[in-house]
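[1] here is the input, now give the coordinates:
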Amino acid sequence: MRSALLVLFALVAVVCAEPAPIKPEDLGYHLAWSDEFDGTNLDLTKWQTNYAPKVHPLGCNGELQAYAPENAIVRDGKLRLRADHSPREGMAYTSGMVASHDKFSQHYGWFETRVKLPHGRGLWPAFWLLPESRQWPPEIDIMEHKGSLLNHVWLTVHRPQPNTWRPKSDGQEWTGPDFTADFHTFAVDWRPDRVAWFVDGIERHQSRADADFGPMYVILNLAVGGQWDGNPDGDTPFPATMEIDYVRVYRLPDGAAPR
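    Prediction:
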């Protein structure tokens, strides 16, 4: 009887086990653009440290930071986006961001980063895509996080709707490990008819609908305060840091179909 129960438990474990992580190469993709952050300075041939003009009509969502180039720090093989409780440009905080507008954009493909997120109420790290055309929507949020909810991430696409600037949003709040305790990978597989989100190589959300958004560029930023997670409180640590190990973008060979 005991042996039979052990066999049953083993079968249940197999059925309930997570699928094997997927790599972009498994789907036929090859590396098109990347930054491994191996130098001592941010590569300005790849990145800007401010938003592109005309981001979208929602403005800054009540955020409290001014972005400063010196808050995007490359050291020891990592990019660190640092938020400080120091005023600038009428804002109470400074923080860091990088964006590839006017440097690199791509139409479809696999977009991935490996990152360790900061903890603390009012911290809003994100990895996302905006159209090089500057027309908003669309927007693909590969990962958004609230510093007060350590094991939650949000995976969202905002699509255009006819006759209004307000987007049609399709997203998933996904609960996993403590994303502030260690590094994790976040990626999207973006195709003409769908967007699929992967956390540590495992698909966690998929949105099937028209996704022909034109070329899009990459943004990583650490916002502070605003409408997402509220404003920092007395327990929010400063400086706070979003650590980025790499950013990699993959594409299919010309004429190839995805697997």
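[2] only C-alpha atoms from now on, for both contacts and neighbour counts.
    Noted.
[3] ok, which stretches of the stretch 151-259 of the chain are strands?
    For the stretch 151-259 of the chain, applying DSSP state E, counting those that start in this stretch gives strands covering 152-161, 164-175, 184-191, 194-199, 202-208, 216-224, 240-251.
[4] of these, which is nearest E132?
    The stretch from those with the least distance to E132 (Cα to Cα) is strand 216-224; that distance is 5.2 Å.
[5] between strand 240-251 and that closest one, find me the angle.
    Here strand 216-224 points in a direction 170 degrees away from that of strand 240-251 (axes from the mean of the first three to the mean of the last three Cα atoms, to 10 degrees).
[6] now strand 216-224: how far from the chain's centre is it?
    Distance of strand 216-224 from the chain centroid (Cα atoms, centre = their mean, to the nearest Å) equals 7 Å.
[7] can you give me the helices in the chain?
    2-16 (DSSP state H).
[8] buried residues in stretch 153-163?
    By neighbour count on 16 or more other Cα atoms under 10 Å, the buried set for stretch 153-163 is V153, W154, L155, T156, V157, H158, R159, P160.
[9] next, the second sequence, to be compared with the first:
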Amino acid sequence: MFKGTCSAFWLYNIPWEKVEGEPYPRKVVYNEIDVVELQQVPKDLHIMSCNYHIMVLKDDCVSKDFIRPDDMWGTNECLVKWDSRDDYHLYACENRPDSIIWYIDNRRVASKPNYYWHLPMYVVLSVEPRTPFEKYVNGERFPVPTTKEQADAAGFPSTMKVDYIRTWRRKDYSQFKSSKREYNPNDF
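    Just a heads-up that it's a prediction; the model follows:
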């Protein structure tokens, strides 16, 4: 339903999970790639959000804030002519050693260098509250109190329909030069 929920398909790692071959504790403690977040932008349900985030270890403590490269916000919001609620669509992301590439309906919609998103990740589907049923206070997200009558009138409960999910791993990444590097706060 719009406005009110965000159906999402995303990837994340578990912070502090040890990964073979990675330093521990590592500087980047959390990776997230949003393959697509539907109806996330309250001004227009035709905007598809495709982003990535990290959390880093700063001065021996984890930053509470997601860090997102400056050139990510806005540039990975793709405008489509259709309403995502009317039909099935294909949302995809290729997480390569050198770059992250997003696709909607087999069309490349964005790509960025992959400096820090090399940890093993879990696949997630979710439906979360959004405007007007959430608010941010000092960077933390809180639900906006809603009565059952208000929720019913808004269209809750909300659902997301998924036909299938497919994942794969390339057999050979040798054609891609890795962009991986040590965390550098000047990148953001």
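[10] that older thread, okay, the buried residues of stretch 153-163 of the first structure in CSV with distance to H119 of the first structure next?
    As requested, those are arranged in CSV below (distance: Cα to Cα, whole Å):
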residue, distance to H119 of the first structure
V153, 13
W154, 15
L155, 19
T156, 21
V157, 24
H158, 26
R159, 30
P160, 32
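[11] nearest to L252 of the first structure, of the residues you listed?
    Closest to L252 of the first structure, out of all of those and judged by Cα to Cα, is V157, at 21.7 Å.
[12] contacting residues around the aligned residue in the second structure for the closest one?
    The equivalent of V157 of the first structure in the second structure is Y52 (alignment by TM-score structural alignment). By Cα atoms under 8 Å, 6 or more residues apart in numbering, the residues touching Y52 of the second structure are N31, E32, I33, D34, R68, M72.
[13] same thing but 7 Å
    E32, I33, D34, R68 (Cα atoms under 7 Å, 6 or more residues apart in numbering).
[14] buried ones among these?
    Applying 16+ other Cα under 10 Å to the contacts of Y52 of the second structure flags E32, I33, D34 as buried.
[15] next one: the aligned partner of the second one in the first structure from W154 of the first structure, what distance?
    Alignment note (TM-score structural alignment): I33 of the second structure maps to I140 of the first structure. Between I140 of the first structure and W154 of the first structure the distance is 11 Å, computed by Cα to Cα, to the nearest Å.
[16] still on that earlier bit, go ahead and confirm the match of I33 of the second structure touches R159.
    No - I140 of the first structure lies out of contact with R159 (Cα atoms under 7 Å); the separation is 8.6 Å.
[17] take the buried ones among the contacts of Y52 of the second structure and write them to TSV, including distance to E134 of the second structure.
    As requested, these are exported to TSV (distance: Cα to Cα, whole Å):
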residue	distance to E134 of the second structure
E32	21
I33	22
D34	19
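[18] mind listing which of these are in strands?
    E32, I33, D34 (DSSP state E).
[19] quick one: contacts for the most centrally placed residue in the second structure?
    Among the residues of the second structure, D34 comes closest to the average C-alpha position under Cα atoms, centre = their mean, at 1.9 Å. When contacts are counted by Cα under 7 Å, 6+ apart, D34 of the second structure touches F9, W10, L11, C50, N51, Y52.
[20] can we see that at 10 Å?
    For D34 of the second structure, the contacting residues are 8-12, 49-53, 92-93, 102, 124, by Cα atoms under 10 Å, 6 or more residues apart in numbering.
[21] and the closest residue to it other than its chain neighbours, how many neighbours?
    Closest residue to D34 of the second structure apart from its sequence neighbours, by Cα to Cα, 6 or more residues apart in numbering: W10 at 4.3 Å. When neighbours are counted by other Cα atoms under 10 Å, W10 of the second structure registers 21.
[22] ok, E134 of the second structure next?
    Neighbours around E134 of the second structure, by other Cα under 10 Å: 17.
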